[in-house]
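>>> Structure, please.
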Amino acid sequence: MTSEETRSNVEKALEEIRPFLQSDGGDITLISIEDNTVKVRMEGNCIGCSVNQMTLKSGVEMTIKKYAPQIEEVINIS
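As a prediction, the model looks like this:
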């Protein structure tokens, strides 16, 4: 898979999960993809949310890996 295809698939994954984040007053932005690691910025209510790490791993990372299985990790750089 090319880097463009990977980025496109990661963006599709974020579009799938974004409505759930936005319904709680949050959002997510893709910052970069480096060496099978996706860096994102959690925004809005997601910044101070006590379960944002669980959301990142159980929701965001799982959804991204569904679209781009080569991704090993998702990191929040807020």
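>>> Every contact and neighbour count from this point should use C-alpha atoms.
Will do.
>>> Tell me the spacing between the closest residue to Asn45 other than its chain neighbours and Asn76.
Excluding the flanking residues, the one nearest Asn45 by Cα to Cα, 6 or more residues apart in numbering is Gly26, at 4.6 Å. With distances taken as Cα to Cα, to the nearest Å, Gly26 is found 13 Å from Asn76.
>>> how about this one, so we can line them up?
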Amino acid sequence: MIPFSDEDLYPAVQNVIEKVRPSLALDGGDIKLLGIKNAKVYVQLQGACIGCPSSGNTLKYGVERQMRMDIHPEIEVVNVPVGMEDQWDKLA
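The predicted structure follows:
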């Protein structure tokens, strides 16, 4: 159980995203924070990350791993597919 509210997590999550963004940019990618719900972080990989076969690894072993190290070991990161950015909070 993560002992923080979604609102409390927001600044820390933003900091981690800014931390990993340069690594994604090296390969032509980017990441956008869409929101946080029930301690799940909803992001959208962008640029060259869209459709890249390694994007799942980038999300799990790059973004989520960094958030688990910097924020809390139980935090989860979910990539929202292109076209669903307005419905991220309905994904379960």
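>>> shared neighbours, Gly26 and Asn76 of structure 1?
Shared contacts of Gly26 of structure 1 and Asn76 (Cα atoms under 8 Å, 6 or more residues apart in numbering): Met42.
>>> before we move on, the earlier item: aligned counterpart of the residue nearest to Asn45 of structure 1 in structure 2, please.
Matched to structure 2 by TM-score structural alignment, Gly26 of structure 1 sits across from Gly29.
>>> Sketch out the strands for structure 2, chain order is fine.
29-37, 40-47, 76-79 (DSSP state E).
>>> Quick one: list the elements packing against the top helix by length along structure 1.
The helix spanning the most residues in structure 1, taking DSSP state H as the definition, is helix 3-23. The helices and strands touching helix 3-23 of structure 1, judged by 3 or more Cα pairs under 8 Å, 6 or more residues apart in numbering; DSSP states H and E, are strand 26-34, helix 62-67.
>>> OK, contacts around the residue nearest to Asn45 of structure 1?
Here Gly26 of structure 1 is in contact with 42-47 (Cα under 8 Å, 6+ apart).
>>> Derive a PyMOL selection command for the buried subset of these.
In PyMOL syntax, the buried subset of the contacts of Gly26 of structure 1 is picked out as below (16 or more other Cα atoms under 10 Å):
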select buried, resi 42+43+46+47
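>>> Which members of the contacts of Gly26 of structure 1 are the farthest-apart pair?
Met42 and Asn45 (8.5 Å; Cα to Cα).
>>> Overlap in contacts, the two.
Joint contacts of Met42 of structure 1 and Asn45 (Cα under 8 Å, 6+ apart) are 26-27.
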